[in-house]
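>>> Sequence below, structure please.
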Amino acid sequence: MSARSENPGASSELTAAGEPELRACAQPDPALAGTPRAEGTPPVRPALGCGRRGRNCSSRAGRGGHVVRGCRDKERAWEPERSGTGGLAAAGHLSNSMASPKKKLQGLVAATITPMTEHGEINFSVIGRYVDYLVEEQGVKNVFVNGTTGEGLSLSISERCRVAEEWVTKGRNKLDQIVIHVGALSLKESQELAQHAAEIGADGIAVIAPFFLKPWNKDVLINFLKEVAAAAPALPFYYYHIPALTGVKIRAEELLDGIQDKIPSFQGLKFSDTDLLDFGQCVDQNRQRQFAFLFGVDEQLLSALVMGATGAVGSTYNYLGKKTKQMLEAFERKDFSSALNHQFCIQRFINFVVKLGFGVSQTKAIMTLVSGIPMGPPRLPLQKASREFTDNAEAKLKSLDFLSCTDLKDGNMEACS
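Modelled structure (predicted):
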């Protein structure tokens, strides 16, 4: 997302519908029917709390086919239970080995939107279409779920679990990596979300700094992050650095110094700040480590690529992913003039909408317009984007011809003017 758009005062709104039906606790799990249990593997037990009044039980298949069972009610988050002996479900609790991603997280990562109904409920029914749109129309196969763009901190813990489950389920065999943001003001809640992410088969977790009662120095922040990472030690762990929203001004360069000695699963960071000195020093001082340096200011991505960014997490990649990939491809083939023209073209749109007032709600409106998938309004305190904003954004998108402007050449800026 644009650094300027990550503004807590910017308007936006969220809703949802189509929640998958839950099975009663007493019902057999169809996912397990006819499946022989491995020798020595204990049978799947009902989740803690099953049978208590007001509880329902659900079963889900995580990434890689792990079956995850759990209980949920409106007071408590979904409580997963492990089945079988292998996979992330078991490893998330039992392994003390350093996390190792199946492959390095790089390239474009869409900061996903949480679709809502007009009544303020999460619209789970469109997430499957959303996955297909990212992969087939934008060429983006990595996602960052429940972050700023996804209004993660405006959702309940149980809602965050359900959203994560849906992305993992619908993204199976389609998406390359699904990173779940599990940051929260409460350490216990953050640990619960991290554990849940491991059990459903996510590919990594990310954590924002607590921002009400703030860590006052690097060591305090690392201690907090360490406790969260320990709840899912087999998952790659990423720090989500966004000081404009958290107010935590600890430099990322300072934080990274020796961090893997204390958090063995640490694999990199999402750097959502415009301080390129800090970002550059993160890269320069960690060249011997295979960290993922994911830049989070979409309109400055080219500058970050020059400084060594390995990828980018942003909201505009939901609908400008194809355009941004053209910039990445030009940069990789050392066609820097073309890469610069692509970045300027993207900046023209971002600069235009920022002047109108751009945030999460406006991102939802643009995504609805471009994809045809209803993203709905945001949750309070954010406000729904105005019709005037949507009309102006649509006119600008058409004037830039973003849907067909594929062959920018050096000096040919007319196509994006």
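>>> going forward, measure contacts and count neighbours with C-alpha atoms only.
Will do.
>>> what's the closest non-adjacent residue to L255?
Leaving out its chain neighbours, the residue that sits closest to L255 by CA to CA, 6 or more residues apart in numbering is K218, at 5.8 Å.
>>> Tell me if I'm right that the one you found and E253 touch.
No: K218 lies out of contact with E253 (CA atoms under 8 Å); the separation is 10.3 Å.
>>> anything in contact with each of the two?
Listed as contacting both K218 and E253 by CA atoms under 8 Å, 6 or more residues apart in numbering is no residue at all.
>>> List the residues that contact the residue nearest to L255.
Each residue near K218 by CA under 8 Å, 6+ apart is listed here: 250, 254-255.
>>> repeat that with 10 Å
By CA atoms under 10 Å, 6 or more residues apart in numbering, the residues touching K218 are 249-252, 254-257, 259.
>>> And the strands in this protein?
56-61, 67-72, 79-81, 107-111, 142-145, 177-181, 204-208, 237-241, 266-271, 292-295, 311-314 (DSSP state E).
>>> can you tell me which of the ones you listed comes nearest to E332?
With CA to CA as the measure, strand 107-111 is the member of those nearest E332 (11.3 Å).
>>> re earlier: now render the strands of the chain as JSON lines, adding distance to L302 and mean neighbour count.
Putting the strands of the chain into JSON lines (distance: least, CA to CA, whole Å; neighbours: other CA atoms under 10 Å) gives the following:
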{"stretch": "strand 56-61", "distance to L302": "39", "mean neighbour count": "21"}
{"stretch": "strand 67-72", "distance to L302": "41", "mean neighbour count": "24"}
{"stretch": "strand 79-81", "distance to L302": "41", "mean neighbour count": "24"}
{"stretch": "strand 107-111", "distance to L302": "12", "mean neighbour count": "24"}
{"stretch": "strand 142-145", "distance to L302": "19", "mean neighbour count": "26"}
{"stretch": "strand 177-181", "distance to L302": "23", "mean neighbour count": "27"}
{"stretch": "strand 204-208", "distance to L302": "23", "mean neighbour count": "27"}
{"stretch": "strand 237-241", "distance to L302": "19", "mean neighbour count": "25"}
{"stretch": "strand 266-271", "distance to L302": "14", "mean neighbour count": "25"}
{"stretch": "strand 292-295", "distance to L302": "10", "mean neighbour count": "27"}
{"stretch": "strand 311-314", "distance to L302": "10", "mean neighbour count": "26"}
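>>> One more, please, to line up against the first structure:
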Amino acid sequence: MTHDPRPFGRLLTAMVTPFTSDGSLDTEGAARLAAYLVDEQRNDALVISGTTGESPTTSDAEKDALLRAVVEAVGDRAKVLAGVGTNNTAHTVELARAAEKAGASGLLVVTPYYSKPPQAGIERHFRTVADATGLPIMVYDIPHRAGTAIATETMCRIAEHERIVGVKDAKVDLVATSWVLSRTDLAYYSGDDAATLPLLAVGGVGLVGTSTHFTGHLAKDMIEAYERADTATALTLHRKALPLFTGIFRTQGVMLVKAGLNALGRPAGPVRAPLVDATGEELNQLRQDAAAAGIVL
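All right, here's what the predicted structure looks like:
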């Protein structure tokens, strides 16, 4: 593939999966939410069926229906990445091929979790998935969930694959990231909203956010300000958004995002077990965090 320094744009949101009141998939709501995120929150791309999309509790058929609904709604003006990562390489390949058929622009592939494979197994996993389709891949490095970090040498080796083009970096190890960026052409996207500005400073290109269901416009302005060398404005915007960049993770991010979206009358609905819906107290705290960032929920 031709090298693109920002293969998925600058701003992506890991979109929640809307459910109806009875807990079933709400594809019409997903289409409306996707349009809101692209048209009003200024996202260049969306990630579907990631952690925030409650992928552990949606079926393969639901993932396919969700992806098709979002591609139809916004695929003409934004990229749509399908989260296909599991701890089973064969299953991940199946999901990747299904996503390609459904019209995905790219794939988000997380480190195999729970099994804690050695680095050789991690490398083989990513190469196998990358070989399975023609889609570009964003590797998701999130050791506090997966149980295993992708080592610098492993990341540099898998970067040799032409379809492994980006990283969602939730490791938040700027030294390790700097070493990878000095040795590869990988496009690094922050997987921690509050770490976006520091990541930009060492060569990152953007954010895959959670709070960006509400802070997208601020995050996009911050990234663009940094890129035009207006670091003072970027820092001001970082500090403005910081209460919600961090506050969205006071408990599970998806719980608070859905609470905030429901409060705004946006499609969201309940979460699925084992998660639980945010309490009134948690929603009130979210509103305080949002207000501190200049956002009304």
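>>> Just put the strands of the first structure in CSV and tack on distance to Q281 of the first structure.
As requested, the strands of the first structure are exported to CSV (distance: least, CA to CA, whole Å):
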stretch, distance to Q281 of the first structure
strand 56-61, 41
strand 67-72, 41
strand 79-81, 40
strand 107-111, 20
strand 142-145, 24
strand 177-181, 25
strand 204-208, 20
strand 237-241, 14
strand 266-271, 12
strand 292-295, 11
strand 311-314, 16
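>>> so which of those strands comes closest to T368 of the first structure?
Closest approach to T368 of the first structure among the strands of the first structure (CA to CA): strand 107-111, 15.1 Å.
>>> Remind me what the closest one packs against, helices and strands.
If contacts are counted by 3 or more CA pairs under 10 Å, 6 or more residues apart in numbering; DSSP states H and E, strand 107-111 of the first structure sits against strand 142-145, strand 177-181, strand 292-295, strand 311-314, helix 321-332.
>>> Residue in the second structure paired with P264 of the first structure?
Following TM-score structural alignment, the counterpart assigned to P264 of the first structure within the second structure is E162.
>>> should've said F279 of the first structure
Residue pairing (TM-score structural alignment): F279 of the first structure is matched to T177 of the second structure.
>>> Counting neighbours, what do you get for that match?
For T177 of the second structure, the neighbour count with other CA atoms under 10 Å is 20.
>>> Equivalent analysis for Y113 of the second structure, please.
The number of residues near Y113 of the second structure, taken as other CA under 10 Å, comes to 18.
>>> Spit out the contact partners of it.
85-88, 142-148.
>>> Now with 8 Å, please.
86-87, 145-148.
>>> Repeat that for M222 of the second structure.
M222 of the second structure touches 197, 233-235, 237-238, counting by CA under 8 Å, 6+ apart.
>>> again, only using 7 Å
For M222 of the second structure, the contacting residues are 234, 237-238, by CA atoms under 7 Å, 6 or more residues apart in numbering.
>>> how much space is there between the aligned residue in the second structure for V126 of the first structure and V202 of the second structure?
In the second structure, V126 of the first structure lines up with G29, judged by TM-score structural alignment. Distance of G29 of the second structure to V202 of the second structure, computed by CA to CA, to the nearest Å: 38 Å.
>>> Between these two, which has more neighbouring residues?
Comparing G29 of the second structure with V202 by neighbour count (other CA under 10 Å), the higher total belongs to G29, at 21 against 16.
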